[in-house]
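In: Dropping a prediction and its sequence here:
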Amino acid sequence: MADIQALLSALDVFSRAPDRASLEKANAWLQDFQHSPEAWTTCNLLLRSDDAPAAAKLFAAQTFRSKVTYDLLQVDPENLFSLRDTIIAALQYYKNGPRTIIVQLCLALSGLALQLPTWENAVGGLLDSLGQDPSTVPVLLQFLTVLPEELTGNTKIPVTDQEYRERSEQLLTASAPRVLSILSVYVKAPGVTHAVQSQIFSCLRSWLVAGEITTTALGDTPLFDFCFEALASPQLFDSAVDVVCDLIHETQEIEDNMPIIERIVPKVIALRSKLAAAKEDPEQTRGYARIFTEAGETYRFLVLHHTETFFPIVEAIGECSAYGDLDIVPITFPFWMRLAQSIGKRVSVSPLFYEAYRSLMAVVVAHLHFPAESSALTGQELDDFRSFRHVMGDTLKDCCYVLGTEQCLATTLDSITVALGRGASATWQDIEAPLFAMRSMGAEIDANDNKVVPKIMDLIPTLPQHPRVRYAALLIISRYTEWINMHSDYIPPSLQYISDGFGYSDTEVIGAAGQALKYLCQDCKQHLVAFLPQLHTFLGTVGPKLPQEDKVVVYEAISYVISAMPMEAAAQSLRTFALDILKAVHTVASKPAMATKQELQEVGNGLANLEVMLHTIGSFGEELPAACQSTCEETWVVFDSFIVKYGADYESTEHVTRVLRHGLNLFGNAALGVAPAVLARMSTAFEATGLSSYLWIASKILARFGNEEIPVLRDTFRIVYEHSTNKLVSMLQEKSPASMPDVLEDYIRMLLEMVEYAPDIFFESSAFPIAFRVALSALTLIQSDIIFASLDLIRIILTHDCLSPDALSTPPPKFPLYAQAIRTTIDKEGYELVGLLLSGLVGDFPEESSSTIITIFRMLSALWSAQLLSWLPPILQQLPLTAAPADAKGVFMKDFNDAVTSGQYDKVKYAVLGLHRASRKVRERRRVAPLE
């Protein structure tokens, strides 16, 4: 009774919505309870108690299912049949519900049946014991429904492959004929209810999908006809749709199933007449759409080979595609896609298919129309409709695949021409929808087309000025830029149309103009070089009026044109645009007073524009053009003064360091002259602010110039290493590692570059043991990138060649110093290192980190054998049993000890993997909340 009361108290916590800590405590208690041997008895008492709360009874049933899966070894073999009888008795007790408890008990009984080979004729016995009494038939049907699903889906049940094959043969394959027979009897038994018939359909589906009841065997029973007859029943319609779809799906092996297919297809075609009657009932239409589409997809090769017989299915799917409910229409799209792919592989097909895709295209364009009162749509409805339009756009591409892009474009062009011919009576929707279709088909056009696309491009400037029409037309230009590149006469009118788009007040139109300009410049950059002065003027006049997100797109567009210019001209052009931005930075940095927030925002926007330009252009190569020879030093002077004054402003720092990063790529070795000054400034700026971006850019400079042997540069490597380490230690004294993950990650990544390019500085500095401790602190975070970086650093340290110099013919003279530094540090920090590694292994480390952990343990085993064996027992003792069970700890310690004492260090891998697997198993179990 004490256990029951404690259990009820823990469950009651969930009904009161308390604080998170109370919930987690109660959840942990319930999980521990589920693991315990006492749970069997306690849960049985709860299930049979009339007074127990409903939540407690459900938890008890869930616990039976969980324990049958994970803890059956807790039950003595001689008591397994008693456990079976207990579950069956509970099912009979709950024969009237609730269903949630019945399902859990049926799952438990299924799992037990799989693990209890001495339970002979399990299914037959339950058919006899539960199938004769109408009151227990629903329970029997529920068991028969979940049995195939549990046996094929619950991979956590601990049986071998051979045991599974033998037992599933007995439980499923051998039982299938009798199950099918009894379902056939039940479905039309006197007094049978719709609820039971629906259960029969669910059960039938379960055995069909599992492959245990074949479509041929089903066809020989009254169930086959009843599946289709039940579509006339409102109560059975949904269940019948499900089972008919599964029946069709299971006949995919066409040749093997032709006799049953010949019986299915006429019944499916006969349903077409029901579509008109179901027009006012979306749910009925949805069901018929599912059936027709399943038949169309499954039998599409028959549709192509025997078109006269099967084409009514295609026509029915076409009717469903034309339905007004846009939640139903997409059901048909996969069919049209796959049919188009099949048609494309054939030399010739019936003209009926071309007509079907012409009709489909007209239907899709009609669906693309925004509602007459689109403002009546809520924000979410509008987003959903726009998303749906893009899905329909893919179906238009399927039409292009069958009909040819030229014909599809011509059709949409004709519809716009007709709409324009109606004058004022035409709505903007009548023009915008076919424009959207043209945009969707843009990826399919031939860049050399000289028939339809020129007409479209000539039409665009004449379209109405409505914002939605302008938006759609601009996006057509952005999609057709490869064609425009091959037809450069269209560049000036396109550029003018785009430029006019920036004059609209509608932000979406401005955004579309930016996209169109970007793609035009990207694909037509060679032709646009002559337009660069015009683009510069445009930027000076229109640019200040643009929102920043559109302005940065314009800068990106211009960068594509610059990248197509001869090197000297490109460098001069880049300098021209960059100077406009750098002047603003210099002005703010030179002001006696501190800049306002708005001024800093404008500088940040300018730097973002410069960043995108540098990123797009990339590099001029090894030899800088003359125009860039002095730019690096001049630029750094501007940035240095700006950092001195505003280096504590996070946003400004982010912008500056990102530009520096791209500048490093642009200038390459020409930046070597300023690298020491940049590194020194990064070091002092980090000391002053603790902002991670300074460490980030320092690591990039290390990676770029780490091999250089310039004394002043090497000295700045040491300065940034030691000063940043000291700063980080002081920060960790005030903050937890979890509060500054970005700083820790960028610091660790800087150390990775340091150990790679400057090992002498890394190991010989007094900062090394402190840096190692910082890396250990990073292992306490639950962030994959940081953990991987820290583990990599520790692995590199422990596998450094200095620890095994004999493997080298001539080890460097400094190796003993490196080795001494590593050994001294591991002697001091090894215990904490091992503790963090094991805690992470059985805790929150990413799954992919185990190989690195194994490498680290192998090196510790080889070089710190005695210390490691003394560290492990107390560390293992501290690991929570909820993450590392006691038996798994014991096996790990034995296997590890055997590997180390025998000198077979490679076997350390199996000890670590064994603990990891055991921990993962118990954690996966605990991850399933008790009340699910």
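Out: Structure's in. What do you need?

In: Going by C-alpha atoms from here, please, whenever you check contacts or count neighbours.
Out: OK.

In: Tell me which helix or strand residue 342 sits in.
Out: If you go by DSSP states H and E, residue 342 is part of helix 333-344.

In: Pull the residues that contact that helix.
Out: Outside helix 333-344, the residues that touch it by C-alpha atoms under 8 Å, 6 or more residues apart in numbering are 293, 296-297, 300-301, 304, 321, 349, 395, 398-399, 401-402.

In: so how far is that helix off the chain centroid?
Out: With C-alpha atoms, centre = their mean, to the nearest Å as the basis, helix 333-344 stands 27 Å off its chain's centre.

In: repeat for stretch 284-294
Out: 30 Å.

In: ok, now stretch 710-726?
Out: Centre-to-centre, stretch 710-726 and its host chain are 41 Å apart (C-alpha atoms, centre = their mean).

In: Endpoints of stretch 475-484, how far apart?
Out: End-to-end distance of stretch 475-484 (C-alpha to C-alpha, to the nearest Å): 13 Å.

In: Same check on stretch 619-627?
Out: With C-alpha to C-alpha as the measure, stretch 619-627 spans 14 Å from end to end.

In: List the buried residues for that stretch?
Out: Neighbour-count burial for stretch 619-627 flags 619, 620, 624, 627 (criterion: 16 or more other C-alpha atoms under 10 Å).

In: so who does the last one touch?
Out: Each residue near residue 627 by C-alpha under 8 Å, 6+ apart is listed here: 568, 571, 572, 575.

In: run the last query once more with 10 Å
Out: By C-alpha atoms under 10 Å, 6 or more residues apart in numbering, the residues touching residue 627 are 567, 568, 569, 570, 571, 572, 573, 574, 575.

In: alright, now check it against this:
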Amino acid sequence: HWQSFLALVNMIMFCTGIPGHYPVNETTSSLTLTFWYTLQDDIMSFEAEKQAVYLQVYRPVYFQLVDVLLHKAQFPTDEEYASWSSDEKDNLYDKLGRLLTNTEQTTTWQHTEALLYGFQSIAETIDVNYSDVIPGLIGLIPRININNIQLADTVMFTIGALAEWLADHPVMLSSVLPLVLQALGNPDLSVSSVSTLKKICRECKYDLPPYATNIVAVSQEVLIKQIHKTSQCMWLMQALGFLLSALPVEEILRNLHSLITPYIQQLEKLSEETPNPSNKLAIIHILGLLSNLFTTLDITKQEEESGENAPPIKSAPPQTGPNPVVVVLQQVFALIQTVLSKWLNDSQVVEAVCAIFEKSVKTLLHDFAPMVSQLSEMLGQMYSTIPQASALDLTRQMVHIFASETNHFPPIKALFELVTSVTLTIFQQGPRDHPDIVDSFMQLQAQALKRKPDLFLSESLDVKAVFHCGLLSLKFPEAPTVKSTCFFFTELIPHCADIPPVGQVVQEDGKLLLLAVLEAIGGQSSRSLMDQFAEVLFCLNKHCFALLTVWLKEALRSPGFPSSRVSDDQKDTFSQQVLRERVNKRRVKDIVKEFTLVCRGLHGTEYAADY
């Protein structure tokens, strides 16, 4: 029946290539794509002999399919495109952006663009390192007569898709890099040119030192001319961070100096002005550029990548002296403090300042050490004046990396105690208006318990007050805050035995925690949070079994608690099931989910099953 089958396949082929532009005046061609995928999968799943037979029959069909798809993927002629309504154009870009057809058979820019688009799609989905056509393609790209924005865009994206291949064939960089740098100056190619440069700088950074001066100069020029929108400026800074990471320290510093100086001068001017909305945007923009640059400027990766497995050519010079990012941060620290002092009331500016240090700490890790003391002091002052969540998040990063280091423990301990005591005051005044602060505070306390439980041994830390803040936070309506608070309790409870103040507060007030957890399970909290509450219950069972046995009995004795819908027998069953599970956390989660449905009157309903 081969002939009949092939006739059927050819009919489907006709449907794939049906005349018209998808989805402007035909919407059926895409329906056939699943068929081609499925047929291909079926053929490839056969054993070798059978596969060979089918491939012989179907290989010509798939060659023809490539032709048909390339034809479909072409833009229309300029005249035809101009005649489309704006709705048709939107429809086109929304649905399948580029799958259009062109009836002329000559090699137009549309034909070239469709071929490049095909290569780009392949490069993004499979490893092209072993492909013998890519060198030819890279060689052809500079010869393309780029006279059209759509074609230029696709050329950029195609080069970007081949960035990993270029890292393995760096000799070809010289033929495509000039195209990318040229495109950077065209606002219409903003997204494609900047994202391509970023990919090249990330993948090929050890081959880029000969081009670094040129890349930095062109980038500086387009940044000064403000050709790109904010998000592309941030990507461009990330690209430069990758690029500089591979240079020797003195060159990094030289480039950083020329790159950053105009912004620092601008920031100095802005810091002297009276705060207003337009200079606020400019300040946030500059701080954003710096933090994006520091996000990717990572010289520590050099040592890792120039280890035993890295090819010798790509090894980086050994580093001595302070990290370049630290050098720059120390130079601008006083200026950033000045900016902060004027904008402490503005959470967005404070966030932008914290982001610079947070990104730097995350990237530099222990190399950030020289800044710990002055940053801890600044954070303490900031938070004491006007508490904001971003300052707590940065404190958490600092605790995470430096709390375990003896010589950095004193400033970190002082900062941790200060922000804790300031936050306790917020709780006394009423924390409801600050769910973000409460959320970040709970995450900070959990991180401290995880990284350096000794912080809870301090006489200056009111562990009982922190525990009671946790009880209040469990009742917040915001899910992220409740999750962070449950995380805090699951980190706190295991320290009952080894940290006396924790043991004491759990002994005295642990029953209040159990009551809060049971209220939540009884219907006070969203069902989506039941896993988190189950973890707290499991923790209590594992570390305070004797106490939990008594507390559960007392708590569940109250009529109508935690819900009027549960009988005494159901409460007893729940209590026994929980106390039995001291190893299997998954089982406790199932028990809690079952019990919360009963408490809410949803047990056995379709609504419960759908959830």
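Out: That came in fine, so what should we check first? This one's a predicted model, so the numbers in the text were calculated from it and none came from an experiment.

In: picking that back up, can the buried residues of stretch 619-627 of the first structure go into JSON lines with extra columns for distance to residue 690 of the first structure and secondary structure?
Out: Output for these, formatted as JSON lines (distance: C-alpha to C-alpha, whole Å; DSSP: H, G, I helix; E, B strand; the rest coil):
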{"residue": "619", "distance to residue 690 of the first structure": "31", "secondary structure": "coil"}
{"residue": "620", "distance to residue 690 of the first structure": "34", "secondary structure": "coil"}
{"residue": "624", "distance to residue 690 of the first structure": "35", "secondary structure": "coil"}
{"residue": "627", "distance to residue 690 of the first structure": "36", "secondary structure": "helix"}
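
In: Show me which of the contacts of helix 333-344 of the first structure is closest to residue 732 of the first structure.
Out: residue 395 (56.6 Å; C-alpha to C-alpha).

In: Tell me how many other residues crowd the closest one.
Out: 26 (other C-alpha atoms under 10 Å).

In: Also the one 10 residues further on?
Out: Other residues within reach of residue 405 of the first structure, judged by other C-alpha under 10 Å, total 23.

In: can you check residue 87 of the second structure too?
Out: Look at residue 87 of the second structure: counted by other C-alpha under 10 Å, it has 9 neighbours.

In: Among the contacts of residue 627 of the first structure, which pair sits farthest apart?
Out: Greatest spatial distance in the contacts of residue 627 of the first structure: 567 and 575, 12.1 Å, computed using C-alpha to C-alpha.

In: if we can go back for a sec, list buried residues within the contacts of residue 627 of the first structure.
Out: Buried among those by 16+ other C-alpha under 10 Å: 567, 569, 570, 571, 572, 573, 574, 575.

In: how close does residue 461 of the first structure get to residue 694 of the first structure?
Out: 50 Å.

In: So which of these two has more stuff around it?
Out: residue 694 (29 against 15).

In: What separates the first and last residues of stretch 892-912 of the first structure, distance-wise?
Out: End-to-end distance for stretch 892-912 of the first structure, by C-alpha to C-alpha: 7 Å.

In: For that stretch, which residues meet the burial criterion?
Out: Quick answer for stretch 892-912 of the first structure (16+ other C-alpha under 10 Å): 892-893, 895-900, 905-909, 911-912.

In: with those in mind, which one is nearest to residue 47 of the first structure?
Out: residue 892 (39.1 Å).

In: List the residues that contact the aligned partner of that closest one in the second structure.
Out: Matched to the second structure by TM-score structural alignment, residue 892 of the first structure sits across from residue 571. Contacts here follow C-alpha under 10 Å, 6+ apart; on that basis residue 571 of the second structure touches 552, 553, 556, 557, 561, 562, 563, 577, 595, 599.

In: could those residues be laid out in TSV, adding distance to residue 201 of the second structure and secondary structure?
Out: Shown next, in TSV, are those (distance: C-alpha to C-alpha, whole Å; three-state DSSP):
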residue	distance to residue 201 of the second structure	secondary structure
552	60	helix
553	63	helix
556	62	helix
557	66	helix
561	61	coil
562	58	coil
563	60	coil
577	57	helix
595	55	helix
599	57	helix
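
In: Out of those, which is nearest to residue 58 of the second structure?
Out: Among those, and counting by C-alpha to C-alpha, the member closest to residue 58 of the second structure is residue 595, at 58.1 Å.

In: got the end-to-end distance for stretch 206-213 of the second structure?
Out: Rule used - C-alpha to C-alpha; the end-to-end distance of stretch 206-213 of the second structure is 14 Å.

In: Pull up the aligned stretch in the first structure for it.
Out: Stretch 206-213 of the second structure corresponds to residues 526-533 in the first structure, going by TM-score structural alignment.

In: what ranges do the helices span in the stretch 551-700 of the first structure?
Out: 567-590, 597-617, 631-646, 650-667, 675-689, 692-705 (DSSP state H, counting those that start in this stretch).

In: orientation of the fourth one relative to helix 631-646 in degrees?
Out: Angle, helix 650-667 of the first structure to helix 631-646, by axes from the mean of the first three to the mean of the last three C-alpha atoms, to 10 degrees: 170 degrees.

In: residues of helix 650-667 of the first structure that come out buried?
Out: Within helix 650-667 of the first structure, judged by 16+ other C-alpha under 10 Å, the buried ones are 652-667.

In: picking that back up, can I get the buried ones among the contacts of residue 627 of the first structure in TSV including distance to residue 283 of the first structure?
Out: Compiled in TSV, these are given as follows (distance: C-alpha to C-alpha, whole Å):
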residue	distance to residue 283 of the first structure
567	64
569	65
570	62
571	64
572	65
573	62
574	61
575	64
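
In: Kindly indicate which of these lies nearest residue 779 of the first structure.
Out: Among these, and counting by C-alpha to C-alpha, the member closest to residue 779 of the first structure is residue 574, at 44.0 Å.
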